[in-house]
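J.: What follows is a predicted structure for the sequence shown.
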Amino acid sequence: MNSVSFFWFRRDLRLEDNAALYHALKSDYPVLPLFIFDKNILDKLPKDDARVTFIYQTIEDLKKELQQQGSDLLVKYGEPEKIWPEILKEYEVKEVYTNHDYEPYARERDDNMAEYLTSEKIAFKTFKDQVIFEKNEILKADKTPYTVFTPFYKQWHAKLNDFYVKAYPTKKYLKNLLQTKHLPLQGLEEMGFEKSKLDFPKISYKSKLNDYAKERDFPAIDGTTHIGLHLRFGTLSIRKAVRDAIKAKSNVWLSELAWREFYMMILWHFPYSAFDSFKKQYDKIKWRNNEDEFKAWCEGNTGYPIVDAGMRQLNQTGWVHNRVRMVVGSFLTKHLLIDWRWGETYFAEKLLDYEMASNVGGWQWAAGSGNDAAPYFRVFNPELQTKRFDPKFEYIKKWVPEFGTKKYAQPIVEHTFARERVLKVFKEALN
């Protein structure tokens, strides 16, 4: 049995510019890449979850790329804590390389794996890959984390230089992969999943960057980059995205990439905020949580056209325009007084680009309980949002074809009444 290093793919599904893969390939042993379809995560998902199809197709592509190098990708299905002992029986593993993940489950999993592998005398080496700056790299002068985006971004931007955005030259070292015969790949159906019919966005954003600042707020225009899915699963390197933003002088897009890191940093330093209000006094709010109204919101039948268009776009495509995410989030929490966690959970099920840190951050922002949140008394007016961002109703008509006819739903709640109600409830909880 030959000694090997393992590289464990998770949210970094690419060969080029991959931090931990680069370090693994420069180690003293040939490298066998591994991917685990993790039952701890998969068992909670619906059988037609489109993200599993996306991952599966990406794994097939990675296998082909690695086979062209005379190597392959070892793919397992199960719980990592059970799979690793099996791998150690099959292979003489000397070191395991992987990239950091910041979500609560991932941190717990990696702490357990580090403990287990160390007890087996195997080095567990982890690296920063999915962000430019992580953990304690951007802190206030008193060494505490920022909780407001603007000063965080100033420091993030000031610290940015070529060193942090340079690509890892992984491809140069692919000759150090373990040479092996083709390894089997279990079918998607065998794992209990159906192939999704949804379309996945391609990585083709460069043409959007020049007009991004001008067009990104108008949902009828295809003016955003659609790379959330690719950053989520690491099919695109964040370093490449940042280099492209700088090259195109697209400062607005660059700040959007930094928002993603801000929310990841918040989740790292304040893990409780994944499930509870970041501003703890907001947990005192008495939500109405009307199930019929929540169902109407989920299905896009609230009688508020821009809200309904957004929810139908989400349900049909697995994506919803960012401006509209704010509108539907504000509507659920403020107009209907439904707990932001209900909305966050629904988005977590539906969004192809679901990213816990950004999703939780965005929902808490909408509810007023999060970072940088507008004061609770700011309530988005869906009508004004429509006038500003979809004045010709192009977006609305695309997703709500019955808009303007008698078939269209009556408003579920009156705006002025809803605004006064939420202000009263929030005031009682927060004073």
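T.: Looks like it came in fine.
J.: all contacts plus neighbour counts: C-alpha atoms, from now on.
T.: Noted.
J.: List the buried residues of stretch 126-146.
T.: 126, 128-135, 138-139, 145-146 (16 or more other CA atoms under 10 Å).
J.: quick check, nearest of those residues to D372?
T.: Y146 (10.4 Å; CA to CA).
J.: wait, what's in contact with that closest one?
T.: For Y146, the contact set (CA atoms under 8 Å, 6 or more residues apart in numbering) comprises 138-140, 152.
J.: tell me which strands and helices the strand or helix carrying V360 is in contact with?
T.: Using DSSP states H and E, the element containing V360 is helix 356-367. Here helix 356-367 touches helix 251-269, helix 322-330, helix 340-350, going by 3 or more CA pairs under 8 Å, 6 or more residues apart in numbering; DSSP states H and E.
J.: who touches it?
T.: 103, 260, 263-264, 266-267, 273-274, 277-278, 326, 329-330, 333-334, 340-341, 343-344, 347-348, 370-374, 376.
J.: Please spell out the ChimeraX selection for the buried subset of those residues.
T.: Selecting only the buried entries of these in ChimeraX, with 16+ other CA under 10 Å as the criterion:
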select :103,260,263,264,266,267,273,274,277,278,326,329,330,333,334,340,341,343,344,347,348,370,371,373,376
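J.: on that earlier part again, could you dump the buried residues of stretch 126-146 into a markdown table and include distance to V165?
T.: Listed next are the buried residues of stretch 126-146 as a markdown table, based on distance: CA to CA, whole Å:
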| residue | distance to V165 |
| --- | --- |
| T126 | 18 |
| K128 | 12 |
| D129 | 11 |
| Q130 | 11 |
| V131 | 10 |
| I132 | 7 |
| F133 | 10 |
| E134 | 13 |
| K135 | 17 |
| I138 | 16 |
| L139 | 19 |
| P145 | 22 |
| Y146 | 22 |
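J.: Okay, one more to line up with it:
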Amino acid sequence: MIWIHWFRRDLRLRDNPALYTAAIRSNGHVIPLFILDDAILRAPRTGAARIAFMIDALRDLDASLRARGSRLVVRRGRTLDVIRDLVRETGAAGVAWNRDYTPFARRRDAQVEALLRDLNVETSISEEAVILGPDDVRTGDGRPYAVYTPYWRRWRALVEQRRDELQHELEPPLFRQVSDHDADLAIPDAADLGITLSQHIPPGGETPGNARLASFVDLGAAHSIAGYADGRDLPAEPATSRLSPYLRFGCVAPRAALRAALRLLDRVDDGQNAERTVRSIETWIGELAWRDFYYQIMWHYPHVLQRSFKPQYDALSWENDLALFDAWKKGRTGYPIVDAAMRQLNQEAWMHNRARMIVASFLTKDLLIDWRWGERHFMQQLVDGDHAANNGGWQWSAGTGTDAQPYFRIFNPVSQGQKFDPQGMYVRRYLPELAQVADRYVHAPWTMPPAEQRRCGVVIGRDYPAPIVDHAERRMRALALYRAVSSVAL
């Protein structure tokens, strides 16, 4: 009996429940399938960095399968056609996959289920992209949470209740040889798909993902989880896990990340840094909960991908100045912390989370540009671009979403830089033209006297732009813009 496992965003062998089910049901006669579907590859929000990372991950997955006597079957085409054809070619009795949560994925998967029912083929669908599913964490009266803090308390309590279940690790299953078929493809290069990558991205796949997780939870490592709570808001410091691309493509299972953190909690002794370490581990677990939170928001309120969670903010009269938007994208706003963050995105297809909040606030509340413009741009550029988390972060910053930052709390880009990059290390890393600017001026270089500008080799307006807007003036305009549609009184 043959089963197909349809890989999507679960590009790993370990801790893969749908793959494990397919192997058990078929006694190892599994066809591991990945579909290159132009509906995704050519989608407006699909970016070159994510496709290149995905190709890397597919190669790593194929190598792992070959080491176990199998291989990855890659086909290109419309998903329904590929699955129908492969079922007919192989006589497969079942198809297994892990659930995805976007509206597009839900529609596609419902169509695949209907097709397989018509073909008399079994299906098995598992949860693996989140730690607790969108229907697992509910309020006392059965509703989904719309505010993170009570969600977090309930989520954390459920994690403890289900700790034995969550600690269970699925080993990679055994496989039997996959037969060749004429329609099978070699894993393409990004160039074969018409993709040109200009950014420097990390290697994709389960192997580098597991190595990164192991390093992060190694308390003896130079930059481990032990310093996460204190360092995670400092963009110049290597204090974050950098696991987001691996979680995005399922190269690392979210439950594996949680399991590693819980095991650390059990091992922390009463030494000098125990309190700091426990606080850091719990803070990082909280970030995994944020990820689940945004997935349950997208699941229960799919309109957030097109509109504001809070409907009154759909009436905001954005100015949407194209020249200002272009300057923001290029990192040419004249505000160093904003420009450094955008240039990091342009160079690395990634951005530090604190920086994401700063640039999102700046786009929406200084430039008065619709948050959806920024959300779409991030999805096109980020190697870890995830519909749920990206949307949740943008709506939080714009003040339009669930559990959002209040609209009247507007980040000052100068004070944000001074607080989170006090020596300007992050700014100078991505804005080399400001390398010689003194610390006291590095976050507001336009305040340098002309003689100081000449001394450090950066004349404002020539070597580095003057601010494209005045923050104080734009803050007042933003408040008026939001106040006009908000029911919240100042």
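T.: Yep, it's here. Values in this document were obtained by computation on a predicted structure and should not be read as measured data.
J.: quick one: TM-score?
T.: Remark: TM-score between the superposed chains equals 0.95 [TM-score structural alignment, normalised by the length of structure 1]; 427 aligned residues with a CA RMSD of 1.8 Å.
J.: if we can go back for a sec, filter the contacts of Y146 of structure 1 down to just the ones in helices.
T.: Residues of the contacts of Y146 of structure 1 located in helices (DSSP state H): F152.
J.: circling back: turn the helices and strands packed on helix 356-367 of structure 1 into TSV, including distance to K82 of structure 1.
T.: Shown next, in TSV, are these (distance: least, CA to CA, whole Å):
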stretch	distance to K82 of structure 1
helix 251-269	26
helix 322-330	39
helix 340-350	26
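J.: Map F347 of structure 1 across to structure 2 for me.
T.: Aligned by TM-score structural alignment, F347 of structure 1 pairs with F378 of structure 2.
J.: Hmm, D386 and that match touching each other?
T.: No - under the criterion of CA atoms under 8 Å, F378 of structure 2 is not in contact with D386, lying 9.5 Å apart.
J.: before we move on, back to that, the helix holding V360 of structure 1 aligns to what range in structure 2?
T.: Under TM-score structural alignment, the match for helix 356-367 of structure 1 is residues 387-398.
J.: Also stretch 265-278 of structure 1?
T.: Aligning stretch 265-278 of structure 1 against structure 2 (TM-score structural alignment) gives residues 296-309.
J.: Span of the matching stretch from start to end?
T.: Its first and final residues considered, stretch 296-309 of structure 2 spans 13 Å by CA to CA, to the nearest Å.
J.: neighbouring contacts of that stretch?
T.: 101-103, 133-135, 144-146, 314, 372, 387-388, 391, 395, 400-402.
J.: can you map out the strands along the stretch 1-150 of structure 1?
T.: Taking DSSP state E, counting those that start in this stretch, the strands of the stretch 1-150 of structure 1 run over residues 3-9, 31-38, 74-78, 92-99, 123-127.
J.: mind putting the ones you listed in TSV, distance to K171 of structure 1 included?
T.: Shown next, in TSV, are the strands of the stretch 1-150 of structure 1 (distance: least, CA to CA, whole Å):
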stretch	distance to K171 of structure 1
strand 3-9	15
strand 31-38	13
strand 74-78	19
strand 92-99	17
strand 123-127	18
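J.: ranges for the helices of the stretch 151-300 of structure 1?
T.: 162-165, 212-215, 228-233, 238-247, 251-269, 291-299 (DSSP state H, counting those that start in this stretch).
J.: contacting residues for the residue lying closest to G77 of structure 2 once chain neighbours are set aside?
T.: Leaving aside its chain neighbours, G77 of structure 2 sits nearest to D37 (5.2 Å; criterion: CA to CA, 6 or more residues apart in numbering). With contact set as CA under 8 Å, 6+ apart, D37 of structure 2 has these partners: 76-79.
J.: Please repeat the previous calculation with a cut-off of 10 Å.
T.: Counting by CA atoms under 10 Å, 6 or more residues apart in numbering, D37 of structure 2 makes contact with 43, 75-80, 82.
J.: same thing with L73 of structure 1?
T.: Taking CA under 10 Å, 6+ apart, one finds 7-9, 32-35, 59-60, 62-67, 178, 180, 182-185 in contact with L73 of structure 1.
J.: mind redoing it with 8 Å?
T.: 32-35, 62-63, 66, 183.
J.: Count the neighbours of L41 of structure 2 for me.
T.: 17 (other CA atoms under 10 Å).
J.: what does R242 of structure 2 give?
T.: 18.
J.: Quick one: map it onto structure 1.
T.: R242 of structure 2 maps onto H226 in structure 1, by TM-score structural alignment.
J.: How about K330 of structure 2?
T.: Using TM-score structural alignment, K330 of structure 2 lines up with E299 in structure 1.
J.: In the stretch 1-150 of structure 1, mark out all the helices, start to finish.
T.: Under DSSP H, counting those that start in this stretch, the stretch 1-150 of structure 1 gives helices at 19-25, 39-42, 50-68, 80-90, 104-119, 149-159.
J.: tell me the most buried of these?
T.: Among the helices of the stretch 1-150 of structure 1, the stretch with the highest mean neighbour count (mean count of other CA atoms under 10 Å) is helix 19-25, at a mean of 24.
J.: picking up where we left off before, can I get the helices of the stretch 1-150 of structure 1 in JSON lines with distance to D390 of structure 1?
T.: Formatted as JSON lines, the helices of the stretch 1-150 of structure 1 follow (distance: least, CA to CA, whole Å):
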{"stretch": "helix 19-25", "distance to D390 of structure 1": "42"}
{"stretch": "helix 39-42", "distance to D390 of structure 1": "38"}
{"stretch": "helix 50-68", "distance to D390 of structure 1": "29"}
{"stretch": "helix 80-90", "distance to D390 of structure 1": "47"}
{"stretch": "helix 104-119", "distance to D390 of structure 1": "38"}
{"stretch": "helix 149-159", "distance to D390 of structure 1": "28"}
